[in-house]
Each structure stands twice: as C-alpha cells, then as structure tokens.
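[1] with the sequence up front, the predicted model follows.
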Amino acid sequence: MALRIVSADERLSTTNAKTTMAIFGPSGAGKTSLLKTLPPAETLCIDLEAGMKSVQDWAGDSIPVRSFPDALDIACLVGGINPAADPSGFFSDGHYRHLSETYPDLVRMIAGKRIIFVDSITDLTRQAMAWAKTRPESFSDKTGKPDTRGTYGLLAREVIALLKHLQHAPARTVIFVGILERVTDEFNRVTWQPQMEGGKAARELPGIVDQVITMSFFAADGDSWRHEPERGEVRRLVCRSGNPFGLPAKDRSGRLDVTETPDLGALLTKINANPKG
C-alpha cells in the first residue's frame, strides 16, 4: 500500500498543475471554438463528434474517436494505470501496457500534453450507450431479451469510471464540453440541464469535476448581463452556483466571478493563481 504524506507546498504545486472542468452550452454557442484560447502545443483535443470544422485552422493535435472502447483506450493512455482496477479490466496495468506497446507514438505525443479537451461528453455517452446495448449485461439471463435496466446500469458504471480516471490524470487539466438543453415542465417552468445519455452520470459529474461552467449568449443590461440564449450577441461563461440566470455552474476554486469572458487560458490562469505570489 503506497501511503504517503503530501506537504502543503506539494499539494499547492499539484493543484496548480491540474484542473477538471465541464463546460455546457446550447448547440451553436461556440464551445469547440474555445480550443483557440488554449495553447495549441500543450493541448490535445479528443474529438468524439467530428466537430473540428469550426476550428480547422487550430494548430493543435486531435484524436478522432468513433467508439466507446476507443474512448476507454485514450482515457487509459491519458490517465495511466489505476492501481485499484481489476487486473483484467479497463485502466489496469495490463490494459495500459497493451496500449503502450500498440500505440507508442500516441504515448509519446500524449506525454507532452498538459491540457486534454474532450469534445464532447454528450457524444461520449451516446457512444457508450451504443456499446452498452451490445454487451451481455443488456440482455436478460432468463429470456435473452433486451434488459433496459442492465443497459443503463452498465452505461453509468463505465462512463463514471472513465470520467473519474481522467479526473485523476497526473499533472493534467481535463476539460469536458457538452450540450446544454432547455427543459420546460408541465407548469411552463424552464430549467437547463446537460444533455447526456442516462441520468446517473449527469447527476454525478458535478461532484467529479472542479468547475462546472455554462457558456451562453447574453445582452448587456447596464452594468450587468441579461441571459438571452436566442437573441443575445455576447458570449459569456457563467461560473458560479446560485447565479441569477438559473444556469448550471460551480466554482471550487472560489476565484471566479459570476460571469467571465470566453477565454479558457485566462480562466485557468485565474483559477490557478498562486495565493503566495
């Protein structure tokens, strides 16, 4: 058992080296274009939705992913070995060694990246659903017919395991982006929620990441902002819970304003500012 004491200085250094963040916004809000605000040489985009057209002139590297098993492999290469993993399961020593031998060029490329941009978590869960439907857990042992409960249970377990594995990626900032959808209930009340297959992963995600941010359109209203998702002309990042717009957000750093400009480089600098500096 590798137990050790972590000093305050070491903890501060580790914290400054990594942040986990989930950014949600309506379709067309320009979430993928946030890549252009990150240093291209140090950033890797995991492209799950074939959505790089809007940033085709971005100078960084990307890896297209079209299936959930491939997503699991990339997560293993990024996050390394999970010492608690089943020896024959995902993220185990055997899994990592196999991938390292199969994709040595990927290992070398990923080693030079400190920011992982996952575009998008919405498509990640869609790929996970398609994969889960083919697994034995999705069929009844008694009748052989599809078992929806088994499918959603497997989906939740594997997606959450992938997210947590990336959460623990050493000295790396991981940014998930996804679609935010508007939901109107029977009483005509409007809420906003992440668009993800299965409810469990969406509910647990805020507890996994450090920051939850909503990207949307706003209009200036004096010295403040008015949320105008359809007619607004200014993009802003909503960063704090209890915001007046009723949008999903959480700031574990305690250093962000209610809204910030859509510049992830500046945002990460602000989050990781050294209080001793």
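    Yep, it's here.

[2] switch to C-alpha atoms for all contacts and neighbour counts from now on
    Noted.

[3] all strands of the stretch 1-150 of the chain, in order?
    Along the stretch 1-150 of the chain, counting by DSSP state E, counting those that start in this stretch, strands occupy 20-25, 43-47, 61-64, 115-119.

[4] so how far is the last one off the chain centroid?
    With C-alpha atoms, centre = their mean, to the nearest Å as the basis, strand 115-119 stands 7 Å off its chain's centre.

[5] buried sites along it?
    Within strand 115-119, the residues that count as buried by 16 or more other C-alpha atoms under 10 Å are 115, 116, 117, 118, 119.

[6] take this one as well and set it beside the first:
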Amino acid sequence: MSLRILTADERLREAQGKTTMAIFGPSGGGKTTLLTTMPEEQTVCLDFEAGLKSVQGWKGDSISIRRFADAVDIACLIGGANPAAQPEEHFSEAHHAHLRGLHPELAARLDTKRIVFVDSITDLTRQAMAWAKTRPEALSDRTGKPDTRGAYGLLAREVIGLLKHLQHAPGRTVIFVGILEKVVDDMNRVTFQPQMEGGKAARELPGIVDQVMTLDLFTQEEGAEGARSWRHDPDKGTARRLVCQSANPWGLPAKDRSGRLDLTEPADLGALLTKINQTPKG
C-alpha cells in the first residue's frame, strides 16, 4: 500500500520543489528566450521545434524530439514509473525499467535536472496527431478508411496522459510553452486560445498545470499622482510581460494557483519561480 499522510512540512517542501506552468504567446514573441532566465546546469529543454537559434548563448542541455513515441519515452524517464499503469502501457514499471536499461547515460543525465522546459506544446500535439493517424484507432472498423474522430480521440488520451505524467514528476518543475492564437468570430468578437491539435487537450491543460500565463508586449503609462501601470500593446509595445491572473482586463489566458503573482510580471522565469515558491511567513 503506497498511501500515506503528508505532514505540513513535507507538503511545503514538495510544493517548493516542483511547479507546473503553461506559457502562451504569439508566434515570434520571444517564448523560447525565456529559457535564458533558467539555471543552465539544472534545466533541460525538450526541443520539438528545432527552434533554439534564438538562445544560442544558453549553455544548458537540450533534446531534439521529432517523433511522438520519443516524447513518450523521454516523459517516462523524467516522470518515473506510474504504479497504476499496466505492464503493457506507457509509463509502466516495465516501460520505465526498459528505458533506463536501454539509455543509461541519458537517464543518469536527466536525473540531474530539476527543470524541464517543453518547447513547444503546440508542436508536441502536432507530432501526436501525426502518430495517431497511423494507429488502428484512426481507421473505421466498417470501411477501413481514415476516421478523423478516432484519431482525435486517441490524440487527446495520449497527450493528456503525457501531460499528467509530467505533472506528477517528483521534484521537477515543468514549463510548457506554446503559441497563442487570436480568434475573431462572425460577430467580430476577439478571443485568445492555445494553438494545439485537438480541443480536448487544450481545454484540460489549464486544470493540469499550477500556473497559466500569457507572454505579450506592453507599454508603461503614468497615471494620476505619478502612478504607473502597464497597458497591453501587442502591436507597438516594447516591454515583454507575463500576464498571470485570470481576472485580467485583456481576456488573455492566465491562472495563478500560488496566489503570489501580480497582474503582470517581468518575463524572468527564474525570478517568477522564486516568487511562487517563497516560504510563507509565520
């Protein structure tokens, strides 16, 4: 039996050791450069985009991933074994033991990392969709022809399973970045949503991670009595800021489970994690 009671001190230590967050922003908005604010020795970047040219000066480790099957294997090495998984399933004890035996040097290197930067969840879901289309579930039982509904259903199950496995990775902070899509409906109303294959995975992601943020451009303004504020200015702004609270006036995706972040914060993930994980007083 693996159930046990956690003391308040144990729970606090665990919370300070791991955070999961999703950060979305427009294409070319500098999401990948957030990597440069993370400690190089403790961070590994899972590169799904071949898009690290903008951070060539960053000296941390990265893994180039081009197939969803490889993404599943890396997630298993990072997150460990899932005791609830059956032996033939992803993330099982057998799957984990097989991978550690097959890639001992990679496993040992990943064991030294406490921060995982996933760039990007948009391309992760695209790889998952390409994989799902090759599976038997993506073919109609009646006609043998491609079944889009079956492919999307498989995509959702597998991607959500991978995200939840990384969510439970012991002692790891996991950061997903992805493209933010601007949607204008027939009534000319504007909404923003994560650009991901499959609506179910995109809808469930905010419930899986601790923090959701939007990275975009802002302009600082001076108000009454010298008070300063930040105005969302995606076209002409010069300061990159992270929108952190769900009740923001711009309708941008955000959630702060820690309760410690301001409406917007500087685009510095190292400082942000320190603020999120600060020890409560008293």
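    Great, that's in hand. Note that the structure is predicted; figures quoted are calculated from it, not measured.

[7] the first structure: which residue goes with residue 274 of the second structure?
    Using TM-score structural alignment as the criterion, residue 274 of the second structure maps onto residue 269 of the first structure.

[8] now the residue most central in space within the second structure: how far from residue 30 of the second structure?
    Among the residues of the second structure, the one closest to the centroid is residue 176, at 1.8 Å (C-alpha atoms, centre = their mean). Residue 176 of the second structure sits 14 Å away from residue 30 of the second structure, taking C-alpha to C-alpha, to the nearest Å as the criterion.

[9] residue 242 of the second structure - that's part of a strand, no?
    Yes. Secondary structure assignment places residue 242 of the second structure in a strand (DSSP: H, G, I helix; E, B strand; the rest coil).

[10] run a quick neighbour tally on it.
    Other residues within reach of residue 242 of the second structure, judged by other C-alpha atoms under 10 Å, total 25.

[11] how about it: what's its closest non-neighbour residue?
    residue 215 (4.6 Å; C-alpha to C-alpha, 6 or more residues apart in numbering).

[12] contact partners for that neighbour?
    23, 24, 25, 26, 29, 31, 240, 241, 242, 243, 267 (C-alpha atoms under 8 Å, 6 or more residues apart in numbering).

[13] can you put these in CSV and add distance to residue 261 of the second structure?
    CSV is the format used below for the contacts of residue 215 of the second structure (distance: C-alpha to C-alpha, whole Å):
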residue, distance to residue 261 of the second structure
23, 14
24, 17
25, 18
26, 22
29, 21
31, 19
240, 16
241, 12
242, 10
243, 9
267, 13
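
[14] which of the residues you listed are buried, as a ChimeraX select command?
    Selection of buried members from those for ChimeraX, criterion 16+ other C-alpha under 10 Å:
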select :23,24,25,26,29,31,240,241,242,243,267
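
[15] nearest to residue 97 of the second structure among the contacts of residue 215 of the second structure?
    Nearest to residue 97 of the second structure out of the contacts of residue 215 of the second structure is residue 23 (C-alpha to C-alpha; 32.0 Å).

[16] so what's the closest one up against?
    So residue 23 of the second structure contacts 31, 175, 176, 177, 178, 212, 213, 214, 215 (C-alpha under 8 Å, 6+ apart).

[17] I'd say the first one and residue 177 touch.
    What that stands for is residue 31 of the second structure. Yes. The criterion here is C-alpha atoms under 8 Å, and residue 31 of the second structure meets it with residue 177 at 6.7 Å.

[18] list residues touching both of the two?
    23, 24.

[19] next, the residue nearest to residue 242 of the second structure: secondary structure please.
    strand.

[20] which residue in the first structure aligns with it?
    Per TM-score structural alignment, residue 215 of the second structure is aligned with residue 215.

[21] do you know how far its match is from residue 99 of the first structure?
    Counting by C-alpha to C-alpha - residue 215 of the first structure and residue 99 of the first structure are separated by 35 Å.

[22] which bit of the first structure covers the top helix by length along the second structure?
    In the second structure, assigned by DSSP state H, the helix with the most residues is helix 148-167. Matched against the first structure by TM-score structural alignment, helix 148-167 of the second structure falls on residues 148-167.

[23] ok, average deviation of the matching stretch from the second structure?
    For stretch 148-167 of the first structure, the mean distance to aligned residues of the second structure following superposition is 0.2 Å (mean C-alpha distance after the TM-score superposition for the first structure).

[24] quick one: buried residues of that stretch?
    Under 16+ other C-alpha under 10 Å, the buried positions of stretch 148-167 of the first structure are 150-152, 154-156, 158-167.

[25] one more: stretch 260-277 of the first structure?
    So stretch 260-277 of the first structure, judged by 16+ other C-alpha under 10 Å, has buried residues 260, 262, 263, 264, 267, 268, 271, 272.

[26] with stretch 11-30 of the first structure instead?
    Those would be 15-16, 18-26, 29-30, for stretch 11-30 of the first structure by 16+ other C-alpha under 10 Å.

[27] now stretch 237-256 of the second structure
    239-246, 252-256.

[28] what's the neighbour count on residue 102 of the first structure?
    If we define neighbours as other C-alpha under 10 Å, then residue 102 of the first structure has 11 of them.

[29] any idea how far residue 95 of the first structure is from it?
    Taken as C-alpha to C-alpha, the span from residue 102 of the first structure to residue 95 of the first structure is 11 Å.

[30] what's near enough to touch the equivalent of residue 246 of the first structure over in the second structure?
    In the second structure, residue 246 of the first structure lines up with residue 251, judged by TM-score structural alignment. Counting by C-alpha under 8 Å, 6+ apart, residue 251 of the second structure touches 191, 192.

[31] check the gap between residue 251 of the second structure and residue 243 of the second structure for me.
    On the measure of C-alpha to C-alpha, residue 251 of the second structure and residue 243 of the second structure end up 10 Å apart.

[32] kindly report the same for residue 131 of the second structure.
    Relative to residue 243 of the second structure, and taking C-alpha to C-alpha, residue 131 of the second structure is found at 33 Å.

[33] same thing with residue 230 of the second structure?
    Counting by C-alpha to C-alpha, the gap from residue 230 of the second structure to residue 243 of the second structure is 11 Å.

[34] residue 282 of the second structure too?
    29 Å.

[35] same thing with residue 57 of the second structure?
    26 Å.

[36] now residue 272 of the second structure
    12 Å.
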